[in-house]
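Undergrad: Okay, predicted coordinates and the sequence, questions at the end:
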Amino acid sequence: MRHARSDRALDLQIHLSSVRIPQLSDPDDEYYWCVNDLELDKFSTKHTWEFLRPRGPVQDWTATVWFKGSVPRHAFHFWVTQLDRLPTRTRLASWGLPIDQSCCLCGNALENRDHLFLRCEVSQHLWSMITRRLGYRTFTFHTWTAFIAWLGSNRPSHSTTLRGIVAQATIYILWYERNNRLHNSISSSPAALFKLLDRLIKDTILARRNMKSFNGLLRRWLAFS
């Protein structure tokens, strides 16, 4: 064996040197899997994964991020946004980068999550068109907490599934527009963004028209157009 490079490696070598070499007359070896003090007859991927990555408590906002019929890339992006892990300008500046922290959409305030997606004049204009299309009176979101509460509310006259796919698509499109302005110097008006969103929502509903939760959703989306 090679020379040990650590005390733990040395202890292992000492232990191996003390183990008796197996003989042909010895009975066959037996093995078993032990996961979290639980002896198993065979390897269990589920038990091993649960032990290596213990589950945390279920969050109240889980259903607004992961629901049946959501667009995977929109849901993943919304999850990262919910955790406030997007590289907004204020977040990049907190890492020590010497950058301008003003909003890429309006330039009138610091670019953080709540401002970029809810309080910016561009996002507010887009949200006003969206809420009217969903059958609400025009209103604004002041905090991300209020936005998540709105998504999780249950009203018989409004579809939770439609509200979810529209909200996730809107957050995705606003981030796309932010990056397009920042990296490509190309900007679109709120009306153009809504047109893109409208096409995206229609395609999403048509692709899932055989799912029970999407039955009649296109009619609801077009009811106030």
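TA: Looks like it came in fine. Values in this document were obtained by computation on a predicted structure and should not be read as measured data.

Undergrad: use CA for all of it now, contacts and neighbours both
TA: Fine.

Undergrad: Tell me who's in contact with Ser123.
TA: Ser123 is in contact with 116-117, 174, 190, counting by C-alpha atoms under 8 Å, 6 or more residues apart in numbering.

Undergrad: Just these: which are in strands?
TA: With strands defined by DSSP state E, no entry of the contacts of Ser123 lies inside them.

Undergrad: next up, a second structure to put side by side with the first:
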Amino acid sequence: MDILSKLLDKGARENRGQGPKPKFCRSWIWKSLCKLRLLARPFVVCEVGSGLTASFWHENWTSLGPLLHLTGEQGPRVSGLSVDAVVRDALVNNNWWVHSFRSRNPIISLLKNCLPDPQAIVSSEEDDQFLWQIGRIPKHAFLSWLIALNRLSTKDRMRNWGLSVSPTCVLCGAADESRQHIFSDFVYGREVWAFFFSAVHLSPPPLVMDVIRWIKAPTQDSNINLILKLAYQASLYMIWKERNSRIHTQTSRPAASLIQEVQRLLRAKMDILSREQRNLPSTVTFLSIWRLHFNR
């Protein structure tokens, strides 16, 4: 389990009074990460073991998102299961408590259809685990959140903090460094991620925040969309890594080198994702799509 997944687990326990409150933590880094819990939560799924930790209503443990989002606030009231209940609390006599209901209330019907086979949970002695959703590379996704929030230590922000640093971008040596310049305006950064969009004949919008919104569904093919999201996040990560490398080690690489590294990373990721598609009826895999469009 990585650091943000642990934070979500910790946050769930704190909300139920099972752990220390964040205010007792003195670390600035830890407090900053705690503030990102709400941003991170949509990207984390819960793999239920014994069901003793995972929140029944708030965690994404059925692959449908938090059940409270499906039922609305009436879910706990109509079903009689407390909003603070854990998954294990919803089991009665080795079955889900709602299966004894004869009510035709649509919320009850929805829950009956959403809940998985309870036997694995009944017999499990494993702890619940919080995992990143399939498809995301955590360090790439994390940096993308920081970019979306404009929280990176770009030189324009550092100067706004009162630090005496040169405003010049280390990648181009000409323009002032900012989020927009590094990741979109300057040809070096744009060349890296544009390589993958051009493979499927797409032209993203010019502003960084517009791209972040657009990348959620740039095509009607969900498989291509996922690959493009991964490629874009990996490109942002490599561009920022290259920027820091030039500052701290005085070494540099051409954009083509970054593109090749992103290709190697995503090729390995496509192999993993394709193996997880083996039991699906579709014969189109992420790896086959990658080879068709992006393996240039």
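TA: Everything's here; your move. As the structure is a computational prediction, the values presented were derived from the model and not from experiment.

Undergrad: on that earlier part again, cross the contacts of Ser123 of the first structure against helices and list the overlap.
TA: Using DSSP state H, the members of those that fall within helices are 174, 190.

Undergrad: Quick check: of the contacts of Ser123 of the first structure, which has the highest neighbour count?
TA: Taking other C-alpha atoms under 10 Å to define a neighbour, the member of these with the most is Phe117, carrying 27 neighbours.

Undergrad: who are the neighbours in contact with it?
TA: With contact set as C-alpha under 8 Å, 6+ apart, Phe117 of the first structure has these partners: 123, 171, 174.

Undergrad: any idea how far Asn180 of the first structure is from the last one?
TA: Just to be clear, that refers to Leu174 of the first structure. Using C-alpha to C-alpha, to the nearest Å, we find Leu174 of the first structure at a distance of 10 Å from Asn180 of the first structure.

Undergrad: what's the answer for Leu38 of the first structure, then?
TA: Remark: distance between Leu38 of the first structure and Asn180 of the first structure (C-alpha to C-alpha) = 52 Å.

Undergrad: more crowded one of the two?
TA: Taking neighbours as other C-alpha under 10 Å, Leu38 of the first structure and Asn180 compare with Asn180 leading, 15 against 8.

Undergrad: The counterpart of the more buried one in the second structure: helix or strand, and which one exactly?
TA: Following TM-score structural alignment, the counterpart assigned to Asn180 of the first structure within the second structure is Ser245. Element membership for Ser245 of the second structure (DSSP states H and E) is helix 222-248.

Undergrad: Next: Phe130 of the second structure.
TA: Taking DSSP H and E as the definition, one finds Phe130 of the second structure inside strand 129-132.

Undergrad: After that strand, which helix or strand is next? Please name it.
TA: Helices and strands here follow DSSP H and E; after strand 129-132 of the second structure, the next one along the chain is helix 138-148.

Undergrad: Tell me where the first structure has strands.
TA: Going by DSSP E, the first structure shows strands at 33-35, 38-40.

Undergrad: And the strand holding Phe130 of the second structure, what does it pack against?
TA: Under the contact definition 3 or more C-alpha pairs under 8 Å, 6 or more residues apart in numbering; DSSP states H and E, strand 129-132 of the second structure sits against helix 3-15, strand 44-47.

Undergrad: will you turn these into a markdown table that also has mean neighbour count and distance to Arg275 of the second structure?
TA: Conversion of those to a markdown table gives the following (neighbours: other C-alpha atoms under 10 Å; distance: least, C-alpha to C-alpha, whole Å):
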| stretch | mean neighbour count | distance to Arg275 of the second structure |
| --- | --- | --- |
| helix 3-15 | 18 | 24 |
| strand 44-47 | 21 | 19 |
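
Undergrad: Could I get those in TSV, plus columns for distance to Ser198 of the second structure?
TA: Below are these laid out as TSV (distance: least, C-alpha to C-alpha, whole Å):
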stretch	distance to Ser198 of the second structure
helix 3-15	33
strand 44-47	30
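
Undergrad: Out of these, flag the one nearest Tyr232 of the second structure.
TA: Distances from Tyr232 of the second structure to each of these were compared by C-alpha to C-alpha, and the smallest falls on strand 44-47, at 19.6 Å.

Undergrad: what stretch of the first structure does the next helix or strand after that closest one fall on?
TA: Going down the chain from strand 44-47 of the second structure, the next helix or strand is helix 67-71, by DSSP H and E. Aligned using TM-score structural alignment, helix 67-71 of the second structure spans no residues in the first structure.

Undergrad: centre of the chain versus the following helix or strand past helix 67-71 of the second structure, how much separation?
TA: Following the chain from helix 67-71 of the second structure toward its C-terminal end, the next helix or strand by DSSP H and E is helix 74-79. For helix 74-79 of the second structure, the distance between its averaged C-alpha position and the chain's averaged C-alpha position is 29 Å (C-alpha atoms, centre = their mean, to the nearest Å).

Undergrad: Show me what helix 74-79 of the second structure packs onto, helices and strands only.
TA: Helix 74-79 of the second structure makes packing contacts with helix 106-114 when contacts are defined by 3+ C-alpha pairs under 8 Å, 6+ apart.

Undergrad: before we move on, back to that, burial-wise, tell me which of the strands of the first structure comes out on top.
TA: The highest mean neighbour count among the strands of the first structure, using mean count of other C-alpha atoms under 10 Å, belongs to strand 33-35: a mean of 15.

Undergrad: so that one aligns onto which residues of the second structure?
TA: Following TM-score structural alignment, strand 33-35 of the first structure has no partner segment in the second structure.

Undergrad: Which residue lies nearest the spatial centre of the first structure?
TA: Centroid-nearest residue in the first structure, with C-alpha atoms, centre = their mean: Trp79, separated by 1.9 Å.
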